[in-house]
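# Sequence plus predicted model, see below.
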Amino acid sequence: MPRPLLALPARPRTARPVRRPWRAVAGVAVLAATLAGCGAVRLDTPPAEPPRPDAVEVQRQEEAILSAAIADVARITDAGADVAGVLARVAGNAEAHAGALGGVWEPWPGGAPEGARTPEPVETPSATATPEGVLGLLVQGAASAREAALTSTDDDLAAALAAVSLSRADDARRLAAALGVSADLPAGAPLTPEALLTHGPGEATVRLLDSARFAVETVAARTDGAARERAWERAEHLQALVDAALAAGAPDERSAAYDLGLVAQNAAAGPDAEPGADGAMGSHAGADGSGIPDADATANSSESPDDDVAADGFGVGDLTAEQAVAVGAERSLLELWVANIGRTPAGERESVLAAAEHAAVQLRAWGGELPALPGLG
């Protein structure tokens, strides 16, 4: 039986360092070497050596090393003001990636004991300290983290690597745009109804998809031109997913309408946003029934708005009300797909990861920002 896709918890899961259980074994190796030096072990005891990493640890270590390399090169690269701002973001994100992956493991941080066998060092990616060199590392890193996310047998690591890949790809696009060049990066693809059904969607998934559908459909009704077209296309796609799930027997827990008041907080902050009581989007419904609050309604509310929410309506920062709703909807979808990377068996994650990539691209197209670890907080 396939494991069902589940909607996200009330608060998105927070990124945490990927566990490395075999590190304790390394400590035993250090102790053995120390005892050997004190004469407490027979003289013919073989020199201590770190444990051999398994495939999961090899993936983790390689991506942690690449994250550290990206951060180091980005920090020392000189560039004009516009590009320098992007490089600073790249370095900060890369440091967050390395931390989430557990950091770079060193077999003997304080120096190898006498007679200890040191392992062959993992090759550190090299790049010239130029913006173009950093871009090359980002493109390489997005691809390598993506491949590792698809194949890792560790659920937590797979989700973390997916988030790292999405972030590196976004940073690469930003840097390429600042440099006026192109970068070959995956744009992803919407999840097909057939792919959704292979995962056995449950009622929570149906409700989240339907609330996102309602959000972008509302945006389509309040916009025109290319924005309206993009929103309608997304709404139709999400409706097809909901219809397929219900036809396959998923419980129908949809609402006729969803409040969208708190979606702006989701667009602005992501990890710290609280969903509405209905598990979908928010609270302040507009007077026109669209779910997007009117300027007067927001201004007269007794609730204190989030600092990032504009006082002249429901915009967030530089986003209009419609953009904020669209960004919030795409962020909820992004979180859903990334969360399910780890719930999907290795070798069967391509369609889910592609859906996460597509949601990330859509989020940015609406003017939203990706955090350092998209989908994980």
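Ah, there it is. Model, not experiment: these values are computed from the prediction.

# contacts, neighbours, all on C-alpha from now
OK.

# which helices and strands sit right next to the helix or strand hosting residue 197?
Using DSSP states H and E, residue 197 falls within helix 193-198. Secondary structure elements in contact with helix 193-198, counted by 3 or more Cα pairs under 8 Å, 6 or more residues apart in numbering; DSSP states H and E, are helix 225-247.

# Pull out the buried positions in the helix it packs on.
Buried residues in helix 225-247, counted by 16 or more other Cα atoms under 10 Å: 227-228, 230-232, 234-235, 237-242, 244-246.

# Need the max-distance pair from these.
Farthest-apart pair in these is 227 and 246; separation 28.7 Å (Cα to Cα).

# Tell me the buried residues in whichever helix or strand comes after the helix holding residue 197?
Downstream of helix 193-198, the first helix or strand assigned by DSSP H and E is helix 203-221. With burial defined by 16+ other Cα under 10 Å, the residues of helix 203-221 counted as buried are 203-220.

# Packing partners of helix 203-221?
For helix 203-221, the packing partners by 3+ Cα pairs under 8 Å, 6+ apart come out as helix 225-247, helix 321-341.

# Can you lay out those as a markdown table showing distance to residue 74?
Formatted as a markdown table, the helices and strands packed on helix 203-221 follow (distance: least, Cα to Cα, whole Å):
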| stretch | distance to residue 74 |
| --- | --- |
| helix 225-247 | 35 |
| helix 321-341 | 27 |
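
# Tell me which of those helices sits nearest to residue 176.
helix 321-341 (22.6 Å).

# got the angle for that closest one vs helix 203-221?
160 degrees (axes from the mean of the first three to the mean of the last three Cα atoms, to 10 degrees).

# for residue 149, what are its contacts?
Contact analysis of residue 149 by Cα atoms under 8 Å, 6 or more residues apart in numbering lists 157, 158, 159, 160, 161, 162, 341.

# Return the subset of these lying in helices.
157, 158, 159, 160, 161, 162, 341 (DSSP state H).

# Where neighbours are concerned, which of those residues has the most?
residue 158 (33 neighbours; other Cα atoms under 10 Å).

# Pasting the second one now:
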Amino acid sequence: MNAIQHPSSAATPPAGDEPFEAVRSRLDNYLKSELVPLEKSLSIGYEDQFERSLIHGIWRRCRELGFYGAQLPRQLGGLGLTIEQHCLLKEDAAASGAILFPHVLGDWGGPSRIGSLVKYLTPEQKSHYLDPVVAGEKGICFAMTEPQSGSDAASIQTRAVRDGDHYIVNGHKHFITASTFADAAILMCVTDPDAGSQGISALFVDLNAPGVRLDFDCIPMSCQFVDADIIFENVRVPVSHLIGEEGQGFRIAMNRINTNRLLHCPTMLGLARQAYEHALAYAQQRKQFGGAISRFQAIQHMLADMATNLYACEHMILATARAADAGQDIRTEASMCKLFVSERCFDIADKAVQIHGNVGVTHNHPVEFIFRRLRMYRVVTGTSEIQRNTIAKGILDKA
């Protein structure tokens, strides 16, 4: 039993005809009885490059079990989970110790990348892009960040110039998550350079189209082969691949980002919980000066701070998720969560490394890897500084 109990989700509404706790239990069983043993049997490490056949097999298996895209409405093949339920499953997956956990719910290249776009899609786009992604047959990524345009999304330079029934696309997208598993990209590009943010549009672009290439020169500090740059050189994209209308791309991106910032938080929390549990177990078994190091007050205080941060982060995430489920605007609160959870979870990982001592700074030890992974979250999906800007704007607008 975990030293810190998960909050009860008994009051959460059921997912379709199946109680949510049954879904959660089934996920736990899959992670512990199938995915982790599979990884061990294949000697999979944190920094390995994974064959597409392996990844697609996990997508299909999780689709069979109902996890892959579980947050989607039932009419799209999901379980119709609430945002709160989705957060709980994401934390469980990240805390499991499975290396490939982001593929279980479709976070890396799956339905999480495209599900929010349903209302904008044409029937042709739905059948060619959405349906195969939901089925675990194809992967997709969201391509917005550029080398000179990160948090300032309105300053993107990738251009799409109309040429009859096509757009001609040129540009460079940087550090695009899940691009290594993707067959297509949801591309944010400029169609009207004189209209500011109103001149940004969204296109589906097949990554096997002539003129598209992936560049893997920029490897993140996690050393995982998940992110790549995408280069577009005179790529012809049919006008029928336009998502919504011209000029809607920035709004589409911002609507996705607010909830996406919240949904990163349970992943951070699950990783931090995993680091905490490693530290707690190590402190009780590591012997120094005639006894376990857990008897030292310095170690006890670190564990107390870690447990307190886990408790605060979890309840902050769930409170914000409930507000989102109630239809409230969570722009400010989502940024508060991203800021607080990323900072506190990294602190938990830092303390876990400290408690482990020389073991904790050994390359690819679980707490060492989690430390690196959680440090990235203070940057990705908007830096802590950008979150503070958003929070300040939100509270001053209400003053």
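Thanks, I have the structure now. Just so it is clear, the structure is predicted and the values come from calculations on it, not from any experiment.

# TM between them?
Superposed pair, TM-score by TM-score structural alignment, normalised by the length of the first structure: 0.27. Supporting alignment: 160 aligned residues with a Cα RMSD of 6.3 Å.

# Which residue, neighbours along the chain excluded, lies closest to residue 309 of the second structure?
residue 344 (6.2 Å; Cα to Cα, 6 or more residues apart in numbering).

# mind checking how far that neighbour is from residue 314 of the second structure?
11 Å (Cα to Cα, to the nearest Å).

# Residue 356 of the second structure too?
24 Å.

# Residue 55 of the second structure too?
Distance, residue 55 of the second structure to residue 314 of the second structure, by Cα to Cα: 29 Å.

# Compare those two (neighbour count), which wins?
Shown here are residue 55 of the second structure and residue 314; by other Cα under 10 Å, residue 314 has more neighbours (21 against 18).

# Secondary structure element for the more buried one, which one?
With DSSP H and E as the test, residue 314 of the second structure turns up in helix 297-325.

# Check which residues of that helix are buried.
Those buried within helix 297-325 of the second structure under the rule 16+ other Cα under 10 Å are 299-300, 302-303, 306-307, 309-311, 313-314, 316-318, 320-324.

# Make a markdown table out of the ones in helices among the contacts of residue 149 of the first structure and add distance to residue 57 of the first structure.
As requested, those are exported to a markdown table (distance: Cα to Cα, whole Å):
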| residue | distance to residue 57 of the first structure |
| --- | --- |
| 157 | 9 |
| 158 | 12 |
| 159 | 15 |
| 160 | 13 |
| 161 | 13 |
| 162 | 16 |
| 341 | 18 |
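
# Heading C-terminal from the helix ranked longest in the second structure, find the next helix or strand.
Criterion DSSP H: the longest helix present in the second structure is helix 249-285. Next helix or strand after helix 249-285 of the second structure toward the C-terminus (DSSP H and E): strand 287-288.

# Which neighbouring elements make contact with that next one?
Of the remaining helices and strands, none touches strand 287-288 of the second structure by 3+ Cα pairs under 8 Å, 6+ apart.

# helices or strands next to the helix or strand following it in the packing?
Toward the C-terminus, strand 287-288 of the second structure is succeeded by strand 291-292 as the next helix or strand (DSSP H and E). Contact here means 3+ Cα pairs under 8 Å, 6+ apart; on that basis strand 291-292 of the second structure packs against helix 249-285.

# List the buried residues in the helix it packs on.
Using 16+ other Cα under 10 Å as the burial criterion, the residues of helix 249-285 of the second structure that qualify are 249-250, 252-253, 256-280, 282-283.

# What angle do helix 297-325 and it make with each other?
Between helix 249-285 of the second structure and helix 297-325, the angle comes out at 150 degrees (the same axes, to 10 degrees).

# What are the boundaries of the helices in the first structure?
Counting by DSSP H, the helices of the first structure are 23-37, 55-76, 81-100, 131-151, 155-179, 193-198, 203-221, 225-247, 263-268, 295-299, 321-341, 350-365.

# Quick check: which of these has the most neighbours on average?
helix 263-268 (a mean of 29; mean count of other Cα atoms under 10 Å).

# which residues touch stretch 339-350 of the second structure?
Contacts of stretch 339-350 of the second structure (Cα under 8 Å, 6+ apart): 265, 268-269, 272, 275-276, 305-306, 309-310, 313, 367, 370-371, 374-375, 377-378, 384, 387-388.

# what's the burial count for residue 41 of the second structure?
Using other Cα under 10 Å, the number of residues around residue 41 of the second structure comes to 9.

# Quick one: residues contacting it.
By Cα under 8 Å, 6+ apart, the contact list for residue 41 of the second structure is empty.

# Now residue 90 of the first structure. Nearest residue, chain neighbours left out?
residue 171 (6.1 Å).

# dump the residue contacts of the one you found.
86, 89, 90, 138.

# how far away is the closest residue to the second one other than its chain neighbours from residue 360 of the first structure?
Meaning residue 89 of the first structure. Using Cα to Cα, 6+ apart and skipping residues adjacent in sequence, the residue nearest residue 89 of the first structure is residue 171, 7.9 Å away. Going from residue 171 of the first structure to residue 360 of the first structure by Cα to Cα gives 12 Å.
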